[in-house]
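S.K.: give me a 3D structure for the following:
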Amino acid sequence: MPIKIPDQLPALSILGNENIFVMSEHRAANQDIRPMEMAILNLMPNKIETEVQILRMLSNTPLQINVDLVRIHANPSKNTPTSHLESFYRLFDDVKGKQYDGLIITGAPLGLMDYEDVSYWDKIQDVFDWAQNNVVSTMFLCWAAHAALYHHYGLNRQVRDQKLSGVYRHDVTKAHEKLTRGFDDEFWVPHSRYGEVTPEDYQSIPHLQILGQSAEAGVYLVASEDKRQVYVTGHPEYDPSTLDEEYRRDLAADLAPDIPVNYYRDNNPDNAPSSKWRSHGSLLFNNWINYYVYQITPYQLDAEHIQTSITGE
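M.R.: Got it, this is the predicted structure:
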C-alpha cells in the first residue's frame, strides 16, 4: 500500500519517477479503509529535500499512510518557497487538536546552540508534551532526539569540538528486538552532528533501551520499553549525495570541515560517494511503522483510546 500525499506536492512526481508507490489524495478518497495517520514536523531549513527523504522511507510499508506535513511556526523561510509552505504545510497550532498514529520530528541545524536559546524552544517543548497524549509512537531524528531527551529526562548532550560527519559501522546491541528485526549484526548509518549523549546517561533511565551503537559514533538507536519514543541520532533517511552537499557547503563557508569518513570512494572527495545505508534505513522505518505504530494503535484514533491501547486499561 502507498503513502497518501497532496496531488501537487513535488515529492509525488519525484518518488513516482523512482517507481515508489505513492497515492494522490484524489485516488485515496475512493478507498474505504482505516489508513495510518502520520505527522512529520519538519524543522529543517530546506523542507522540500527533507520531506522527500522521509516520504521515501515511509513508502515501502504495506499500509496506507495519510501524511500531514507540519511546521513549528509561520516565520518566512530562506530555503523553502512561501508558496510551498502555504500549500502543503499546517502549523502545529492547527493540528494539535488531532491525534496521530505516528509522529516524526526531524533534526535541525542547531547543534551548537543551547536549547533555551533556540527561538522556538518553548513551542517544541509543547510538541513533546502534546505527543505524550496524542500520538501512539514518536520518532525523533538527530537534533530532535537530543532535544527530547533533554526535555523528558534532563539528559544534556555534550558538544564535540569537531562535527561528527560520515558513515559509521554500528552493532545491534539487543537481540530479538522488533525495531531491529532483520538488521544485519553490523550495519552502516550516516551521521552529521555535534551533539552526543553518553551510553551511561541513556542507561541511567531505566525504561530506555540502547538498540544500536557505534564504537566511533556512539549511541545511535534508543527506544522506550513502551514503544512510544524512538530516538535516532543519525540520518538513515539521507540521500547518497546529502553528506557531500553539506561538506561542499561548509567548505564554501570556510569552516574547514573534515572529510566525511567512510563516504567517498577511497576517502577521496574527488570521487563519488558510496551509499551503503539505504536498506537499513528502509527497514528501520518499516519496523517502526509495523511494530511500534500499527501493532499497538487503536482502530478508533482519539486521545482516550490512545491511552487505553498503551496502558492496557
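S.K.: C-alpha from now on. contacts and neighbour counts both.
M.R.: Noted.
S.K.: what about residue 135, neighbour count?
M.R.: 26 (other C-alpha atoms under 10 Å).
S.K.: excluding its backbone neighbours, what's nearest it?
M.R.: Leaving out its chain neighbours, the residue that sits closest to residue 135 by C-alpha to C-alpha, 6 or more residues apart in numbering is residue 100, at 4.9 Å.
S.K.: does the one you found really touch residue 37, like I thought?
M.R.: Yes. Shown here, residue 100 and residue 37 form a contact pair, counting by C-alpha atoms under 8 Å, at 5.1 Å.
S.K.: between those two, tell me which one has more neighbours.
M.R.: A count of neighbours by other C-alpha under 10 Å puts residue 100 above the other of residue 100 and residue 37, at 27 against 20.
S.K.: ok, now which ones touch that one?
M.R.: Residues near residue 100 by C-alpha atoms under 8 Å, 6 or more residues apart in numbering: 36-39, 134-136, 301.
S.K.: can you rerun that using 7 Å?
M.R.: Residue 100 makes contacts with 37-39, 134-136, as judged by C-alpha atoms under 7 Å, 6 or more residues apart in numbering.
S.K.: out of those residues, which is nearest to residue 226?
M.R.: Nearest to residue 226, judged by C-alpha to C-alpha, of the contacts of residue 100 is residue 136 at 9.9 Å.
S.K.: for that closest one, which three-state class applies?
M.R.: strand (DSSP: H, G, I helix; E, B strand; the rest coil).
S.K.: number of residues surrounding it?
M.R.: Neighbour count for residue 136, taken as other C-alpha under 10 Å: 29.
S.K.: am I right that it is in contact with residue 297?
M.R.: Yes. Counting by C-alpha atoms under 7 Å, residue 297 is a contact partner of residue 136 at 6.2 Å.
S.K.: what residues sit buried inside the longest strand anywhere in the chain?
M.R.: The strand that spans the most residues within the chain, counting by DSSP state E, is strand 158-172. By neighbour count on 16 or more other C-alpha atoms under 10 Å, the buried set for strand 158-172 is 159, 163-172.
S.K.: sequence B follows; please return its structure for comparison with A:
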Amino acid sequence: MPINIPRELPAKTILEKERIFVMDDLRAVTQDIRPLNIVILNLMPEKEKTETQLLRLLGNSPLQVNITLLYPATHETKTTSQIHLDQFYKTFGEIKHRKYDGMIITGAPIEHLPFEEVDYWPELVAIMDWAKTNVTSTLHICWGAQAGLYHHFGIEKYNLPQKCSGVFRHHLVDEPIKLLRGLDDQFCSPHSRHTDVHKEAIEQHPDLLLLSHSDEAGVYLVMSKDERFIFITGHPEYDAETLQQEYMRDLSKGLDIHMPAYYFPGDNPDNKPVKTWRSHAYLLFMNWLNYYVYQETPYIWE
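M.R.: Next up is the predicted model:
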C-alpha cells in the first residue's frame, strides 16, 4: 500500500531505504482513487520511532492510505520537539469535524497511573467517544488497548509483580474470525508493560471476544463483537532492537528490571536480537486494514 505522508517527515527517508512504498502529497493527487484515511493518535514518548514502526506496517497492501498524525493537546511532551509536532501533527480540535476510515491508538508508558490520573485522560475519552461515530474501525495497542477496554467495556487493569517484557508465544482461539486469517496457530509477539487485564473478565464479557492469549504473557488480542474495536496488548510494531533499548534505558536508571524473556539469543544481552514476529505483525495489520477498514468503510461518508 502506498502511504501518503508529508515529504519532509523523517520516517519517509527511513522507509524508502527499506523499499517500503511511500508517496508524498504531490504524487498522491495524480491518482484518481478513493484512499483510506487513517488517523494515528500517537501517545508514545519517542514519536518519530513509533511513526516509522506503524507506517512500515501500514505500507503492505495495494491501496493508498492518507495518514493524519494526532497528539493530545492537553499533554506537554518532553521527548518530541514542538517543531516536529507543529509541522506534522494535528490536535483533536483540528480534526473532530472529519470522518476517518480507521484509527490507531498507541501505547504509552504510564501504566502505573490510574486512568483518571493521566493528565490527558478527559481528552482521550472524548476522542474514543468521537471514534464511535466518526471512525469505521479503531485499533488499540498496549496501554491504548487497556484504556479502550476500560472506557468502552469497564475492564480494569491490574499491576503485575514484575514487568512483562520479552517476546512470547501466543495461541489462537479457535474462532472463524477474519482478523485471524492466515495467522499461524502459534506465533510470537513482543510485550512491554507493567499491567495486565484478567483473561476471565474478557471471556465473561458479553460484548467481547478473546482471540489470542499467551500462557506466560496473558491476554493478547481482543475484539468487540460488533467488530468496531480491536485491542492488542502487546507491541507487534516494535523494531528488533526496541526491547533492547528499553532494557538498557531501565538499567541506566538503576531500576530492578529483568532481562526481556525469549529475546536475546542464548539469553545473552551482548547478542543481537532476532526479529521473530515480522510476518505476524504485517499480516495482522493487513487483515485489519482489509477486512475491518476497507471492506466496511463507506465510499462517501455522510
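S.K.: now the TM-score, please.
M.R.: The TM-score (TM-score structural alignment, normalised by the length of the second structure) is 0.98; 302 aligned residues with a C-alpha RMSD of 1.0 Å.
S.K.: if we can go back for a sec, who touches both of residue 136 and residue 297 of the first structure?
M.R.: Taking C-alpha under 7 Å, 6+ apart as the criterion, residue 136 of the first structure and residue 297 both touch 101, 306.
S.K.: the first structure: helices as residue ranges?
M.R.: Along the first structure, the segments classed as helices by DSSP state H run 10-17, 25-28, 47-58, 82-88, 92-95, 121-134, 143-153, 199-203, 242-252, 278-287, 303-311.
S.K.: what span of the second structure lines up against the longest strand of the first structure?
M.R.: Using TM-score structural alignment, strand 158-172 of the first structure corresponds to residues 158-172 of the second structure.
S.K.: so what touches that stretch?
M.R.: Defining contact as C-alpha under 7 Å, 6+ apart, one finds that stretch 158-172 of the second structure is touched by 185-197, 211-214, 217, 260-263.
S.K.: on average, how far is it from the matching bit in the first structure?
M.R.: Here the mean offset of stretch 158-172 of the second structure against the first structure after fitting is 0.5 Å, by mean C-alpha distance after the TM-score superposition for the first structure.
S.K.: work out the gap between that stretch and the centre of the chain.
M.R.: Put simply, stretch 158-172 of the second structure sits 17 Å off its chain's centre (C-alpha atoms, centre = their mean, to the nearest Å).
S.K.: with stretch 242-249 of the second structure instead?
M.R.: 18 Å.
S.K.: got it, and stretch 302-313 of the first structure?
M.R.: In terms of C-alpha atoms, centre = their mean, the centre of stretch 302-313 of the first structure is found 24 Å from the chain centre.
S.K.: and if you look at stretch 36-52 of the first structure?
M.R.: 9 Å.
S.K.: first to last residue in that stretch, what's the distance?
M.R.: This stretch, stretch 36-52 of the first structure, spans 19 Å end to end (C-alpha to C-alpha, to the nearest Å).
S.K.: buried set for that stretch?
M.R.: Buried residues in stretch 36-52 of the first structure (16+ other C-alpha under 10 Å): 36-44, 47-52.
S.K.: can you check stretch 242-254 of the first structure too?
M.R.: With burial defined by 16+ other C-alpha under 10 Å, the residues of stretch 242-254 of the first structure counted as buried are 242-244, 247.
S.K.: so the residue nearest to residue 63 of the first structure when sequence neighbours are not counted versus residue 125 of the first structure, what's the distance?
M.R.: Nearest non-adjacent residue to residue 63 of the first structure, counting by C-alpha to C-alpha, 6+ apart: residue 1, 5.0 Å away. Distance from residue 1 of the first structure to residue 125 of the first structure, counting by C-alpha to C-alpha: 34 Å.
S.K.: which ones are touching the most centrally placed residue in the second structure?
M.R.: Centroid-nearest residue in the second structure, with C-alpha atoms, centre = their mean: residue 141, separated by 3.8 Å. Counting by C-alpha under 7 Å, 6+ apart, residue 141 of the second structure makes contact with 105-107, 231-235.
S.K.: and it, how far from residue 94 of the second structure?
M.R.: Counting by C-alpha to C-alpha, the gap from residue 141 of the second structure to residue 94 of the second structure is 23 Å.
S.K.: now swap in residue 111 of the second structure and tell me
M.R.: In terms of C-alpha to C-alpha, residue 111 of the second structure sits 28 Å off from residue 94 of the second structure.
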